[in-house]
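# what follows is a predicted protein model with its sequence.
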Amino acid sequence: MLRILLVNDTDKPIAEMRQALAQQGYEVLNAVATPHALLKVVEGERPDVVIIDTESPSRDTLEQLAVMSSAAPRPVVMFTHDADQQLIRAAVGAGVTAYVVDGLSAERLAPVIEVALARFAEETRLRSRLAEVEQQLADRKLIDRAKGVLMDKRSMSEAQAYETLRNQAMKQGSRLADVARQIIAMADLLG
């Protein structure tokens, strides 16, 4: 059962949405957060999905979403009446996974939530892959720099420098990039 956190950014009551979610089989958390309390409530309640009901997302709401997305990312569905293209881009940039204009109906809730979950999972996978590739690139740069240090200081060929790095990594039971970092630090220390 998915746990849903409702955030009300309007003056209108959200009992209708709460009831529709419960009828669809979702657990609706008791804490109905205001945008200013969003991060604290998300960290405390750990919902599976955050739903924001708003006439038009305010700058404060978007800022709080951006903070939440970086500190405690969750799929976010925003129901609004504002179809402004700049606002849509700002909302997606702040972490909104699904931006739904012109209200909701009970039968649309489940598919919208499922799309938000799927899209969030895909974005999470892509962010993870990007971080992995960026780390590999940073490691490769360290290794190349360490090879350069060995080639310069010990008059080695590139193949010999790489083999030296590899052997040292195996001896230490360390990653190649960690040994490269040590060599660079030592070279910087010795000048």
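Here it is on my side, so go on. Numbering: from 1, shown residues only.

# okay, CA-based contacts and neighbour counts for the rest of this
Fine.

# which residues touch the helix or strand hosting residue 16?
Under the assignment given by DSSP states H and E, the secondary-structure element containing residue 16 is helix 15-23. Contacts made with helix 15-23 from outside it, assessed by Cα atoms under 8 Å, 6 or more residues apart in numbering, are listed as 6, 27-28, 106, 109.

# just the ones in helices from those, please.
Secondary-structure check on the contacts of helix 15-23 using DSSP state H: residues within helices are 106, 109.

# give the PyMOL command for selecting the buried subset of the contacts of helix 15-23.
Written as a PyMOL command, the selection of buried residues from the contacts of helix 15-23, which uses 16 or more other Cα atoms under 10 Å, is:
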select buried, resi 6+27+28
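
# also this one, for the comparison:
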Amino acid sequence: MPVRVLVAEDEYLVREEIKASLTELGHIVVGEASDGETALNLAKSVKPDAAVLDIKMPGKDGIEVARELVKEGICAAVLLTAYALPEFIQRAKEAGAFGFLTKPFDPKALDAALQIAVARFHEFRKLQEEVSELEEELATRKLVERAKGLLMKHYNLSEDEAYRLLQRRSMETRKPMREVAEAVLMTLELMEEPKATRKKR
């Protein structure tokens, strides 16, 4: 399956070689850059499937760019370097790079690295989305519990009655339970403020 690729390499001849190899492999080069800052801005604009990044580039190096790309969920990053130094490999792992190749590279190895990187990146994004959904669900549950507690306290309701009241309000207003719970909390907590002020006096 063709991969839309951004190529970032400061050496012109090497960059042309990477582009030619990608084209021969059936991939699509959607952008090129000779420095890290340009590569990052271009990636945000063209939204490639993957970026092939030379580690040593002017300004931001390839590892810094990879870290930003992964952090912002833009695309997978495959790093290229002439020297597979342990410090580079460690930094690449910490940055979340999905592939690491040494120059001169084998086009078949580049192809495999790209395919694996894109697949892993999709898995990573899916996991991120699942975690985000779980966090949202947990936050909603906490708000609903607090709203139920205040409804029970102010209106002498049972837990089940308070929950059904929130549910009914959600259906009537066609708003998520979280929004309904937030509105209830805001209203009832405001009602409690004057009482707290009087007690202090």
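Cool, the structure landed. As the structure is a prediction and not an experimental result, all values here were calculated from the model.

# still on that earlier bit, ok, average deviation of the helix holding residue 16 of structure 1 from structure 2?
On superposition with structure 2, the mean distance recorded for helix 15-23 of structure 1 (mean Cα distance after the TM-score superposition for structure 1) is 1.9 Å.

# count the residues that sit near residue 63 of structure 1.
A count of neighbours around residue 63 of structure 1, defined by other Cα atoms under 10 Å, yields 17.

# and for residue 104 of structure 1?
Burial measure for residue 104 of structure 1: 15 neighbouring residues, criterion other Cα under 10 Å.

# what about the closest residue to it other than its chain neighbours, neighbour count?
Here the nearest residue to residue 104 of structure 1 in space, its sequence neighbours aside, is residue 79; by Cα to Cα, 6 or more residues apart in numbering that works out to 7.1 Å. Close neighbours of residue 79 of structure 1, defined as other Cα under 10 Å, add up to 20.

# and residue 180 of structure 1, how many neighbours?
27.

# what about the helix or strand encompassing residue 40 of structure 2, how far off from structure 1?
Secondary-structure assignment from DSSP H and E places residue 40 of structure 2 in helix 36-46. For helix 36-46 of structure 2, the mean distance to aligned residues of structure 1 following superposition is 1.8 Å (mean Cα distance after the TM-score superposition for structure 1).

# buried residues in the helix or strand that comes right after that helix, which are they?
Sequence-wise, the next helix or strand downstream of helix 36-46 of structure 2 (DSSP H and E) is strand 50-54. For strand 50-54 of structure 2, the buried set under the neighbour-count rule, 16+ other Cα under 10 Å, comprises 50-54.

# could you point out the helix or strand that follows strand 50-54 of structure 2?
With elements assigned by DSSP H and E, the helix or strand that comes after strand 50-54 of structure 2 is helix 62-71.

# what packs against the helix or strand just after that following helix?
Elements were assigned by DSSP H and E; along the chain past helix 62-71 of structure 2, the next helix or strand is strand 76-81. On a contact count with 3 or more Cα pairs under 8 Å, 6 or more residues apart in numbering; DSSP states H and E, strand 76-81 of structure 2 meets strand 50-54, helix 62-71, strand 99-102, helix 107-155.

# what about residue 95 of structure 2, distance to residue 86 of structure 2?
Distance of residue 95 of structure 2 to residue 86 of structure 2, given as Cα to Cα, to the nearest Å: 14 Å.

# of the two, who's got more company?
Neighbour totals were compared for residue 95 of structure 2 and residue 86, and residue 95 leads with 20 against 9 (other Cα under 10 Å).
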